[in-house]
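1. Attaching a predicted model along with its sequence, questions to come.
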Amino acid sequence: MSDQSGEHAHWVNDGRGRRLIFIDGERISWVLYADTKAGIAVVCDDPPTCLDGEHIDFHPVWGEITVVPVEGA
């Protein structure tokens, strides 16, 4: 992943409110981290899966990432 500071990096509880994440124009849920500059996001499956019985599974996704703030959130 690229530098996690700056306006291009977004993650859960980063203090900037709720946002909608789109990858190649398709809305994606369960995004843990998204970097618009690097074009990578870390997402959980929907519905979330847990193969080891302790941790939710996640994986990277690459593409054109767009982040849209949710007004009033």
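-> On my side now, so go ahead.

2. alpha carbons only for contacts and neighbour counts from here, please
-> OK.

3. Closest to the centroid, which residue in this protein?
-> In the chain, the residue lying closest to the centroid (Cα atoms, centre = their mean) is Val31, at 3.1 Å.

4. before we go on, here's another structure to hold up against the first:
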Amino acid sequence: MVDHIHTPNDGRGSRDVFVNGNRIDNVSWADVRAGVVWFAPEPIRATRREDVYCRRLRGHVEVVFHE
């Protein structure tokens, strides 16, 4: 298991993801080492191919686990 990559289904529990100190919701995956977060902005919408529209953010990524 790669400890610097976080996904919703990786089995490590619930957590919050922050980019440059701002909490980001609907995160598909986050790479702490590379400083990249892939997320679906609100409101959730579809692309022409009926995929979920996602965006990438770059910056200082922090992951905080819930207790």
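-> Yep, it's here. Bear in mind that the values here come from a model prediction, so they are computed numbers and not experimental data.

5. Mind checking the TM-score on these two?
-> Superposed pair, TM-score by TM-score structural alignment, normalised by the length of the second structure: 0.90. Supporting alignment: 67 aligned residues with a Cα RMSD of 1.2 Å.

6. before we move on, back to that, hmm, the residue nearest to the centre of the first structure is touching Ile21, no?
-> Yes. With contact defined as Cα atoms under 8 Å, Val31 of the first structure reaches Ile21; the gap is 7.5 Å.

7. So what touches stretch 34-53 of the second structure?
-> Defining contact as Cα atoms under 8 Å, 6 or more residues apart in numbering, one finds that stretch 34-53 of the second structure is touched by 19, 24-31, 54-61.

8. Name the residues of that stretch that come out as buried.
-> Gly35, Val36, Val37, Trp38, Phe39, Ala40, Pro41, Tyr53 (16 or more other Cα atoms under 10 Å).

9. just stretch 2-21 of the second structure next, same as before
-> Residues of stretch 2-21 of the second structure classed as buried by neighbour count (16+ other Cα under 10 Å): Ile5, His6, Val17, Phe18, Val19.

10. now for the first one: what does it line up with in the first structure?
-> To tie it back to what came earlier, the one meant is Ile5 of the second structure. Aligning on TM-score structural alignment places Ile5 of the second structure opposite Ala9 in the first structure.

11. In contact with that match: list those residues for me.
-> Ala9 of the first structure sits next to Asp3, Tyr33, Ala34, Asp35, Thr36, Lys37 when contact means Cα under 8 Å, 6+ apart.
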